[in-house]
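Chemist: with the input below, show me the fold.
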Amino acid sequence: MVASVLSPWASLPQATRGRRYAEAAAPTRTEHQRDRDRIVHSSAFRRLVYKTQVFVNHEGDLFRTRLTHSLEVAQLGRSIARPLGLNEDLVEAICLAHDLGHTPFGHAGQDELNACMQDFGGFEHNLQSLRVVDALEERYPQYDGLNLTFETREGILKHCSRANALKLEAQEPHGVAARFLTGQQTSLEGQLANLADAIAYNAHDVDDGVRSGLISLEQLQSVPLFAHFYTQTLAEYPQLAQPHAQRRLLYETIRRMLSAQVYDVIHTTRLHIAQAGVQHVDDVRACGQRLVRFSDAMQTQSQALKHFLFHHLYRHEQVMHTMDAARQMVRELFDAYMAQPSMMKPRFAWRAQQAASPAARARAVADFVAGMTDRYAAKEHVRITGQQLLPAAMN
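Modeler: You can find the predicted model right below:
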C-alpha cells in the first residue's frame, strides 16, 4: 500500500533542526526540497558525470558514472521511502549528495589519496562529501558551503571514525557526528539512503560488468540472487535465450532482482519498526539497531553478490591495470602540488600557501585533488609530468 502522508517516525520537514546559518523559509518549498535543489545546482554534483564508478570514462560511453549512480540511488530511495511513509525529499537529497566527496578514479583514487594523507589526518570520501557541502562549495556571499539542513548533513555522513567524530563534535557540539560517539542511529531516511546505495551499485555493476565483457551470464549463475531471477525470466520468456536477446535477458533479470530487494526492504523495515515500537524520529535515533534493512535471507544473498563482484569484477586484471595507473596519477599529483602549490587553482593555491601547518597545506591539496574529474586529473598529470598513463581518449 502506498503511503499518502508521512509516518510519525519520519523526519518531518517542519520539524527540522535547521541550518548552521539561519535563513528565512522558502515560500514554495520545504527545507529538504531546498537542500535537494542546492545539491543539484552545485559544481560538485556536475563533476560527478566524469568521475569513475568502476570503468573510467574513456572505456565506454554507456558505463555508469558517479552521477548516474547517484541518480539511480535516489530513484531507489524514493521508491522505498513512499510506501514506508518517509520523507522522500530528504531521502533524495541525501542520495544525490552521498558521493560528492568522491575522488577521481573511484575507490583506487580514494585509497591512494588516503595513503598520501596518512600523516595529515587521512582521507575518507564520505567525510569529504560533508566537507564539500559544508565548506568547499562557493555559491553564496554569506557563508561557505551549501548550508544544508542538519538532517541532510547527518545522512551524508554515513561513516565516521571516532577520531574524526571528536574533531567534528568539537567544531559543532551535538551536531552531525554526535551519534558516532553516543551509539545512536541516524534517521530512517539516512538509513534508507545508505541501503539504497548498496542495492544500486550491486545491480548496475552487474550490468556494466557484463557489458564490458569482464564477467559473463554463465559466471553469474554461481550467484543465487541472480541465478534465481535469470532462471525465472527464461522460463517465462524462453525466446530470450537467443544470442541477439541477451541484453533483454540481462535487463529483465536485474529488474526482477532489484524489485525483490526493494520489496524485501519495505517488508522487513515495517516489521522492525513495529517490533521496536518507535513513534517518533527521536525513538529511531535512540534505537540500538538499524531499522531499515534486508531480511536475513536477502542480506546473505546480497553479500554473496557483492563478494562475486569484488573477486570477478573489481579485482579483474583489466580493472586493476587501470586503477594502478590511477593510483600513480593521484600520488604524483599530490606530491607535485605539495611541492609547488602555485600549480593548483588559485583558491586552493592560496589556502596551501597560507597554511599554518603541513597538515593544513596537505588538506588544501587533498581538497583540490579530490574535486577533480577523471579527465581533468589525467590532463593535469600529463601537464605536470609529461606522462600519459591512460589512453589519449581520456584527454
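Chemist: going by C-alpha atoms from here, please, whenever you check contacts or count neighbours.
Modeler: OK.
Chemist: what segments of the stretch 51-200 of the chain are helices?
Modeler: 66-84, 88-97, 106-116, 125-131, 150-156, 162-171, 179-182, 188-212 (DSSP state H, counting those that start in this stretch).
Chemist: quick one: list the elements packing against the shortest one.
Modeler: Right, helix 179-182. helix 162-171 (3 or more C-alpha pairs under 8 Å, 6 or more residues apart in numbering; DSSP states H and E).
Chemist: ok, the longest one next?
Modeler: Contact analysis of helix 188-212 by 3+ C-alpha pairs under 8 Å, 6+ apart lists helix 66-84, helix 88-97, helix 150-156, helix 246-276, helix 296-309 as its packing neighbours.
Chemist: where's the helix or strand following the longest one relative to the chain centroid, distance-wise?
Modeler: Right, helix 246-276. The C-terminal neighbour of helix 246-276 among helices and strands, as given by DSSP states H and E, is helix 281-286. Relative to its parent chain, helix 281-286 has a centroid offset of 24 Å by C-alpha atoms, centre = their mean, to the nearest Å.
Chemist: and if you look at stretch 143-159?
Modeler: 14 Å.
Chemist: could you work out the end-to-end span of that stretch for me?
Modeler: 25 Å (C-alpha to C-alpha, to the nearest Å).
Chemist: in contact with Gln354, which residues?
Modeler: Shown in contact with Gln354 (C-alpha atoms under 8 Å, 6 or more residues apart in numbering): Arg361.
Chemist: scratch that, Glu189
Modeler: Residues touching Glu189, when contacts are defined by C-alpha under 8 Å, 6+ apart, comprise 10-11, 81, 86-88, 90-91, 155.
Chemist: nearest to Leu333, of the residues you listed?
Modeler: Nearest to Leu333 out of these is Gly155 (C-alpha to C-alpha; 31.1 Å).
Chemist: quick one more, to check against the first:
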Amino acid sequence: MKLLFLRYISNRSIGESLRSSILNTGIYVYDTPESLEEKVFYWFNEDEDKLLETVLIGYDSKERRITEGWIGTAEPVADDSLKIVIGGIKPLREEQIREIERLYVNASKYKKNLKDVKEYLFMRELPQDILYDILYDLKDSCVHNSKKDKVFKGDYTSLKKDDISFLVKEMERNLNPLAQRSYMAKRAIGMKKPDECRSEFQRDKDRIVHSKAFRRTVDKAQVYSTHKGDHYRTRLTHTLEVNQIAKGIARSLRLHEDLVEAIALGHDIGHTPFGHEGERQLDLIMSGKLKLCKDHNPENFGGFKHNYQSLKLANYVEEKYVECEGLDLTYQVLEGMLKHTKIKKCKGIDCDTCCNKCFDIDEFLIIGDKEKLYLNQPFASTLEGQVVAWADEIAQRGHDLDDGVAGKLVDINDLKEELKEYEFMSPIVSIIETSLDQIKKSKRELVDPGELLRARVTPKIIRLFIDDIAENSRKNMDEYLKTHEIKEDVMIDSELICFSKEMKKIVDKLEEVINLQVINSQEVNCFDGKSMYIIKKLFQAYYNNPKQLPDHTLRRIQRELKDMNIPTVDVRKGKKRDVDREILIFKGIICTENRKEDFLKQKTFMRNIADFIGGMTDNYANSRFKELYNGN
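Modeler: Next up, the predicted model:
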C-alpha cells in the first residue's frame, strides 16, 4: 500500500511553522515544488478518492535522527496544482516514530535509505502490516494477532511419564535415547486423555488418515496429470512411498515409527490441485505479485506454500471436534510436516527481498504457539521429522525416474551413458548395467522388458540411498550422544539425518539430469501451463463474484471476522445494496473510515479463497472451471 511522506527539518523555521499550523488549525498546507508537480498530479490521480495517507517526518539535522512525526490525510487543492492540504493530523507515538526510523535507515527493500531521497515529498510502497503499525494504535489491534482465541483448553497440552500407560511405555522402551516418546508429546489444546494402547503419535497418525485433506490427495497430481493414466503417481501414492521409506530408516535407527508415519502421512495434505504449478499460482496471488483484474490492488497476504498450508489444514481447517477447530496434533508432528521442505527466514523488512522463499507463519498456524515449532532452525528438532524430510527427497528421486521412463521421457540406456561421464555416478551406472544384464540373460519369456527394468532399477537406487543415509545418520547420532547431555524433552539442534557427502553428490546430479528430461519436457510444461491458467481463472471468478463461493467458505469468512469483532454483512442473506458494498470492501476497491478493519476483511476474504482452491482435487478444480466458464 502506498504512503506519502513529507519530510521537514524539525530544528529549523519550517518545523516551527508546521507545528504552529497543526496545533492551531489541525491542518497543514504544503506548497509543492514545481519540479514535483507532475509526480504529485500522478500520485493523486492514481487514487480514486484523491486522498493519500500521509506521514510527516520531523528530522533533526544536528542530532541526525527523527525527533517527531505526524499522520494525516492529504488531498490536492482544486484550483491550485501546487498546493496540498493535509488534514486530520495526529501526532505519532514514540514506538511508531521508531518504526519509521527503522525504515529510514534500512536499505534492504528500498535500494537506498529514506534519508538519501533528495525530495522532501516522496511516495513509498509499504507492506500492510508495517503501514498499520505506523497509521494506527495497535495496542488493541488484531492486524498482527488475528490468531483464534481458544475458548477451550484441555488438561493434556503437556504430559508426564505417569500419564502414559505401561503398554505404551513398553513399546517405546527400546528406542534410541534421541528418539521422541509419548510423554514428550505437546499439543496446542490437548483435550483427549492419553490412550491405553496407542502412543500419542499413533493417535495423530489415525487422525490424519481419517481426515478429508488426506483423502483428497488420491486425486492430486504429483508431476503428471492423473488423466495420463492410472500408473502414474498422485500425492497419495507418493505419500505412501515416503511413509514406507521413512519407516525403514526409522526402524534402522530405532526412532519412533509412529511419529515418522504421522509426519509422512500428513506432510503433503496442503498441496494444491495440479502439483507445484497450482501452488506457485496461489503464491503469486497471495504474495501480491499477480493482478487478478483491473480493479485489483495486489497486496502481500503472507504467500502460499504447501508445507505451511498442511499446518493450517491440520491445525485449523479440518473439522473433528465439537469444542475446537483442527485435529489437535502434537507440535512434533506439526513441525515435521512444516519442515519436510526446509523453511527459510526472511532477512529483509518483508518478503519482497527473499524470492518467495519465506512465508508468514502467523497466517497458517492459527491455533498454537509458533515458538514450539523452533522456527529459528530450518530443519526439524526431532530426528523423526528429519527422517521424513530425507525420505521425501529419496521418494521424489525414485518416482521422477520411474514415471519419466514410463512416460518415455527418460531412456534408461541414454541415462546410463550420460551418467558414465561422471566417475562419482558409478554406483547408479552399476545398478542400471546389472539390471540390463539380468534381463538380457533371463530364461523366461518377458511380457514387458521395459516394465521389468523399471521395477528393478528404481527400487535398487532407493535401497542405495536408504542404506547410505541410515549408516551416515547412525554415525552422526553416536557422535551427538557423546557430546550432548540428553534431557527429558529431546530437542535436536543439529541436522543429524543426512546423506554422506559422496551420496549427496550422487543424489543432486541424478536430480539435475532427470529434471532436464522430465520437468522441462513439453508434456509436463503443457500440463503446468493449463494448471496455472485454471487456478488463476478460478481465483478470478471467486474474487469478482464471491457469491459463487460455497456456503461453507462464506460462513468461514463470517466466523473469522466475528472472532476478530469485525462487523460484516451476510453475503447470502443481506440486502443487495449492503452486500454489494461489503464485496467492494472485501476486494479493497472502497474503504471505510476504519482502514484496519477493511484490511482484515480483504485479507480474510483472499485467504479463504486460497484455502478453498488449495483444497480442491484435480477433478473438482477442472469441473468447477468448466461450470464457471461454460467449458471454455
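Chemist: and the helices and strands packed on helix 188-212 of the first structure, which is most packed in?
Modeler: helix 88-97 (a mean of 29; mean count of other C-alpha atoms under 10 Å).
Chemist: which stretch of the second structure lines up against that helix?
Modeler: Aligning helix 88-97 of the first structure against the second structure (TM-score structural alignment) gives residues 257-266.
Chemist: what's the counterpart of Gln110 of the first structure in the second structure?
Modeler: Residue correspondence, TM-score structural alignment: Gln110 of the first structure in this structure matches Glu279 in the second structure.
Chemist: what does Gly122 of the first structure give?
Modeler: By TM-score structural alignment, Gly122 of the first structure lines up with Gly303 in the second structure.
Chemist: Asp207 of the first structure - how many residues pack around it?
Modeler: 18 (other C-alpha atoms under 10 Å).
Chemist: nearest to Pro141 of the first structure, of the helices of the stretch 51-200 of the first structure?
Modeler: Using C-alpha to C-alpha, these put helix 125-131 closest to Pro141 of the first structure, at 17.9 Å.
Chemist: mean offset of the closest one relative to the second structure (after superposition)
Modeler: Taken over the aligned residues, the distance from helix 125-131 of the first structure to the second structure averages 0.3 Å (mean C-alpha distance after the TM-score superposition for the first structure).
Chemist: can you check stretch 255-272 of the first structure too?
Modeler: Stretch 255-272 of the first structure differs from its equivalent in the second structure by a mean of 0.7 Å after superposition (mean C-alpha distance after the TM-score superposition for the first structure).
Chemist: and that stretch, how far from the chain's centre?
Modeler: 20 Å.
Chemist: how about it, aligned to which bit of the second structure?
Modeler: Against the second structure, stretch 255-272 of the first structure falls on residues 459-476 (TM-score structural alignment).
Chemist: about what we covered before: mind putting the helices and strands packed on helix 188-212 of the first structure into JSON lines with distance to Val369 of the first structure?
Modeler: Below are those laid out as JSON lines (distance: least, C-alpha to C-alpha, whole Å):
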{"stretch": "helix 66-84", "distance to Val369 of the first structure": "16"}
{"stretch": "helix 88-97", "distance to Val369 of the first structure": "18"}
{"stretch": "helix 150-156", "distance to Val369 of the first structure": "20"}
{"stretch": "helix 246-276", "distance to Val369 of the first structure": "34"}
{"stretch": "helix 296-309", "distance to Val369 of the first structure": "28"}
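Chemist: closest to Gly190 of the first structure out of the ones you listed?
Modeler: helix 150-156 (4.3 Å).
Chemist: tell me, that closest one lands on which residues of the second structure?
Modeler: Residue span in the second structure matched to helix 150-156 of the first structure, by TM-score structural alignment: 331-337.
Chemist: what is the burial count for Ala377 of the first structure?
Modeler: With other C-alpha under 10 Å as criterion, Ala377 of the first structure counts 23.
Chemist: need the counterpart of it in the second structure.
Modeler: Match for Ala377 of the first structure (TM-score structural alignment): Ala621.
Chemist: if we can go back for a sec, quick one: closest of the helices and strands packed on helix 188-212 of the first structure to Gln388 of the first structure.
Modeler: Per C-alpha to C-alpha, nearest to Gln388 of the first structure of those: helix 66-84, 23.5 Å.
Chemist: quick one: that closest one to the second structure mean distance?
Modeler: Taken over the aligned residues, the distance from helix 66-84 of the first structure to the second structure averages 0.5 Å (mean C-alpha distance after the TM-score superposition for the first structure).
Chemist: any idea how far that helix is from the middle of the chain?
Modeler: For helix 66-84 of the first structure, the separation from the chain centroid amounts to 11 Å (computed by C-alpha atoms, centre = their mean).
Chemist: measure the aligned residue in the first structure for Asn545 of the second structure to Val365 of the first structure for me?
Modeler: Aligning on TM-score structural alignment places Asn545 of the second structure opposite Gln340 in the first structure. From Gln340 of the first structure across to Val365 of the first structure, the span is 10 Å (C-alpha to C-alpha).
Chemist: more neighbours: which of the two?
Modeler: Remark: of Gln340 of the first structure and Val365, Val365 carries more neighbours, 24 against 13, as counted by other C-alpha under 10 Å.
Chemist: tell me if I am right that that one is in a helix.
Modeler: Yes. Assignment of Val365 of the first structure by DSSP: H, G, I helix; E, B strand; the rest coil places it within a helix.
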